[in-house]
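> here you go, sequence then predicted model.
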Amino acid sequence: MAQAPVNVARLAAVDAAGAAHLLSEVRSGTLAGRRTRVAPRPVIGQSWERMLRSGVEPEHDFRSGLLPHDEVERRRETSALRHVLPVLREGLLSVADAARHIVVVADEDGRVLWREGHASVLRKADGLGFELGADWREDVVGTNGIGTPAVVRRPVQVFASEHFVRSHTTWTCTGAPVTDPRDGRLIGVVDASGPLESMHPTTLAWVDSVARLAEAGPRETHPASLERLRAVAAPVLARLRGPAAVVDRDGWTAAVTGMPYTARISLPASCTPGRRRLPAVGLCSLEPLAGGWLLRAGGEAAPHGDARIVLDLSRPRRWSVAVSGGAGTWARELSPRHAELLCLLAVHRAGRSAAGLAVEVFGDPSRTVTVRAEMSRVRRYLGPLLEHRPYRFREDAEVQVLFPADPRDLLPHSAAPSVRRGRPAPTTVP
């Protein structure tokens, strides 16, 4: 007779200690290859099989290195999760604190970016390595409430010894994936976790409903974002000869001229400026616009020799870059890190190598991997206006920097050595 999987939620609602004891037997027996009284739930059993194949050690608490603070901040600033974070907080935090849970939000790579909730539970989580910047992918730390939902793309509750790694078996974790409703892409996982005794059978439905509510935001705001892009595109398309289209960063079409309308145009996974052959368009040139791309059918790119770039650092935490010429006029707000990098390149027009920028931004020439990753993101919207080897603005581009009236307000968040040298030393009052 085939083993029947245990109904964890029903059993734990009546006898949490008994459920934990039974699951401990199931875990020990299954991992030892023995037949047990009941089978693990399919989602758990399949996860354990993946762990055994990938070499995760059930008795070894492995932890990869935490991301440095600046990388956590960079991921927060660029993650699509930042737009749905208020919904997640409102829907989860008050209940989580009362239930002695913590709420954890991880990005699509399984890295913990936000973590809030009951103070004593946060301290216990520290002991498990459940910290900001930690890597909780399933193939790193085993079956868990962040990594497993990311793999199976549905909500999962991992109760006690359903965790693959023994050190996690005193916890209950309930996670749900958060996807971009426009393309189904995973953007992160939200998780409510707590000690074993805090488990409740309704937690799974609660976490899932909040995740679905968070996904509704991008779905509702997408038409408005396309309308803004359409306004940017109108004067650009009016000056062009020949077929062209303007799409957002996910390929959704905002406007076309001289070619049939297609709701969405498939873009390369790593979209960069230049000549491409796209299934719906054929040979075309991709040129960055604020919030999207200009696709010029035929592959003939617009000239950039008359480009003017204005880097506005004059307003606290509202830094931007504006470009005119070439593909028209557009502007984009900058993250703190991109504001630092473009400021350096605007001041040093001869350019800087990756190691040089690493010294000027981090004071550490070994941080070239981080610099190259950031400059790759910058080049996605500045395109051919920014060259590399070394990184620099094009020689024929006019670059203007608008500095704050008070030099002490120059990128006040920045700890970059070169930026700090550009500010006046603080005055000591006797």
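Yep, it's here. Numbers count the residues shown, from 1 in each chain.

> alpha carbons only for contacts and neighbour counts from here, please
Fine.

> show me the contacts for residue 162.
23-24, 27, 40, 44, 143, 169 (C-alpha atoms under 8 Å, 6 or more residues apart in numbering).

> ok, it to residue 47 distance?
Distance of residue 162 to residue 47, computed by C-alpha to C-alpha, to the nearest Å: 10 Å.

> what sits in contact with each of the two?
With C-alpha under 8 Å, 6+ apart, residue 162 and residue 47 have common neighbours residue 143.

> let me see the ranges of the strands in the stretch 1-150 of the chain.
102-107, 112-117 (DSSP state E, counting those that start in this stretch).

> again with the stretch 251-400 of the chain
253-257, 274-278, 282-289, 292-297, 308-312, 320-324, 330-333, 386-387, 392-393, 398-402.

> the closest residue to residue 157 other than its chain neighbours: neighbouring residues, count only.
In space, and not counting its chain neighbours, residue 157 is closest to residue 174: 4.2 Å by C-alpha to C-alpha, 6 or more residues apart in numbering. For residue 174, the count of nearby residues is 27 (other C-alpha atoms under 10 Å).

> what helix or strand is residue 174 on?
strand 171-179 (DSSP states H and E).

> who's in contact with that strand?
By C-alpha under 8 Å, 6+ apart, strand 171-179 touches 144-146, 149-150, 153-160, 185-196, 198-199, 203-204, 207-208, 211-212, 214-215.

> still on that earlier bit, nearest to residue 421, out of the strands of the stretch 1-150 of the chain?
strand 112-117 (30.7 Å; C-alpha to C-alpha).

> ok, second structure coming up, stack it against the first:
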Amino acid sequence: MQLEAALPVGADPRRHARVLAKVHEAALAGNALPSHPRAVIGASWQRMRRLGLDPDRGAPVPTLVPEQLEARRRGSGLAAVLPALRGGLISLAEQAAHIMAVVDADGRVLWRDGSTAVRRRADALGFVEGVDWHENSAGTNAIGTALVTRHPVQVYSAEHYVRNQHDWTCAAAPLHDPRDGRLLGVVDLSGPASTVHPTTLALVDAVAKLAEAHLRTTHLSELERLRGLASPLLTKVKGRAVIADPHGWIAASAGLVPVGRIALPNGATAGRNWLPAYGNCLLEPLPGGWLVRLTEEEDTPPTRVVLDLRSARDSTLRASGPAGTWSHRLSPRHAEMLYVLALHREGRSASELSRDLFGDAGRTVTVRAEMSRMRRHFGGILLGRPYRFADDVEVVVERPADGGDVLPHSVAPAVRD
């Protein structure tokens, strides 16, 4: 994905800020726009207008008290990458009159470092540790908009929806957990509008990727430790079985063709479970994972599937049938694909899905790879040739109250249409 800087190459920052201010005021007044904002900004402004957000004050939410802030920090999953983020950005933030903020997936500012003078200005703005800086509270801004779109975003001057942020520029990139693709939060560099620079976004994105790489290395080490436990244990197990970590990544298997990952239910519990990849199974807890034993019972695939898209943050697939109920958090791409298939029960070819997702019928290799991955995860629910939900499965889509908020991070033509 190509990163789009807020300031066009060669543009004069002050002149560009004046143009943006005229566009912003025209948009709020409902008048004809003298020019159009960038697509990511225009889409965010539309969300703010649908929300009825006050462009002068936003929607202030009480700041976390110290005890709540510490609890958020511990549960965020971001403390492990804080040294990498600070090492990559703090020196630049201090030299370039910026501050670095690390924000959780709900938009709460957990840590803030950098220029002392800019921190004082941020205090006056209300941009402090514990504050809610999601779009729903603070309007269009790099932090909140990156949380919604799941992409790196730079916002400059009057691109901010709330007027008291027009003196600022910010660039933020999302941070994902490589174990399950879950959005952990964002890292952001913010400073006075006069300090805007087109390369800031690329730098923030690069540091975010380094932090994710650190998490990936840590996960591989954890999986290797589990593998050391698994190998002697599997020699004593009769029948087919796998040992997986809590996120479904396979450490070892017996009697089965090895796969990289299986879809475990959210909040998996010991005992009998139905897994899309294997059917009826028994789950037994292990230190750092699960022993999954395949039973010889007849497979009882689900008869009803619910695609829950009501949350802008997480999408979930819930399946129910004679064997019980199973639910799994979806990646943004898989949520898009399942939504399209739910809209087209007759099925879609690889070229049609490519056009639905990318606006280009030629990206069939990518589509086939993702569909192969999904069918391994959700076997018994999805069929091929054409790609579709199984004919005897009832499919229900749960949407947010405002239809425009379905998968707000998605730019897929079929979703936006």
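All right, it came through fine. Quick caveat: nothing in here was measured; it's all calculated off a predicted structure.

> check the gap between the counterpart of the residue nearest to residue 157 of the first structure in the second structure and residue 149 of the second structure for me.
Under the alignment (TM-score structural alignment), residue 174 of the first structure pairs with residue 171 in the second structure. Residue 171 of the second structure sits 14 Å away from residue 149 of the second structure, going by C-alpha to C-alpha.

> next: residue 315 of the second structure.
Distance from residue 315 of the second structure to residue 149 of the second structure, by C-alpha to C-alpha: 14 Å.

> so who does residue 223 of the second structure touch?
Here residue 223 of the second structure is in contact with 245, 249, 251 (C-alpha under 8 Å, 6+ apart).

> wait, what's in contact with the second one?
With contact set as C-alpha under 8 Å, 6+ apart, residue 249 of the second structure has these partners: 179, 223, 260-262.

> which residues does the residue nearest the centre of the second structure contact?
Geometric centre of the second structure, nearest residue: residue 183, 3.9 Å, by C-alpha atoms, centre = their mean. If you count contacts by C-alpha under 8 Å, 6+ apart, residue 183 of the second structure has them with 105, 150, 174-177, 313.

> residue 320 of the second structure contacts residue 276, doesn't it?
No: using C-alpha atoms under 8 Å, residue 320 of the second structure is not in contact with residue 276; the gap is 11.2 Å.

> show me the helices in the second structure, by range?
13-29, 39-51, 66-75, 82-95, 116-125, 135-138, 142-149, 200-234, 332-343, 350-358, 364-377, 413-416 (DSSP state H).

> format the ones you listed as TSV; extra columns: distance to residue 268 of the second structure.
Shown next, in TSV, are the helices of the second structure (distance: least, C-alpha to C-alpha, whole Å):
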stretch	distance to residue 268 of the second structure
helix 13-29	47
helix 39-51	35
helix 66-75	19
helix 82-95	29
helix 116-125	43
helix 135-138	32
helix 142-149	27
helix 200-234	18
helix 332-343	21
helix 350-358	31
helix 364-377	15
helix 413-416	31
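
> out of those helices, deepest packed?
Mean neighbour count (mean count of other C-alpha atoms under 10 Å) peaks for helix 142-149 among the helices of the second structure, with a mean of 28.

> matching residues in the first structure for that one?
Under TM-score structural alignment, the match for helix 142-149 of the second structure is residues 145-152.

> what does stretch 61-69 of the second structure give?
So stretch 61-69 of the second structure sits over residues 64-72 in the first structure, by TM-score structural alignment.

> stretch 260-268 of the second structure too?
Under TM-score structural alignment, the match for stretch 260-268 of the second structure is residues 263-271.

> list the buried residues of that stretch.
Under the neighbour-count criterion of 16 or more other C-alpha atoms under 10 Å, stretch 263-271 of the first structure has 265, 267 buried.

> hmm, who's touching that stretch?
So stretch 263-271 of the first structure is in contact with 247, 250-253, 278-280, 380, going by C-alpha under 8 Å, 6+ apart.

> out of the residues you listed, which end up buried?
Buried, going by 16+ other C-alpha under 10 Å: 247, 250-253, 278, 380, out of the contacts of stretch 263-271 of the first structure.

> what's the most distant pair in these?
Longest span within these, C-alpha to C-alpha: 253 and 380, 18.3 Å.

> equivalent range in the second structure for stretch 398-411 of the first structure?
Against the second structure, stretch 398-411 of the first structure falls on no residues (TM-score structural alignment).

> show me what contacts the aligned partner of residue 22 of the second structure in the first structure?
Applying TM-score structural alignment, one finds that residue 22 of the second structure aligns to residue 25 in the first structure. Neighbour list for residue 25 of the first structure: residue 36 [criterion: C-alpha under 8 Å, 6+ apart].

> make it 10 Å
Applying C-alpha atoms under 10 Å, 6 or more residues apart in numbering to residue 25 of the first structure gives the contacts 19, 36-38, 161.

> return the distance of whichever residue in the first structure pairs up with residue 45 of the second structure relative to residue 31 of the first structure.
Aligned counterpart of residue 45 of the second structure in the first structure: residue 48 (TM-score structural alignment). From residue 48 of the first structure across to residue 31 of the first structure, the span is 8 Å (C-alpha to C-alpha).

> shared neighbours of the two, anything?
What both residue 48 of the first structure and residue 31 touch, as defined by C-alpha under 10 Å, 6+ apart, is the set 58, 164.
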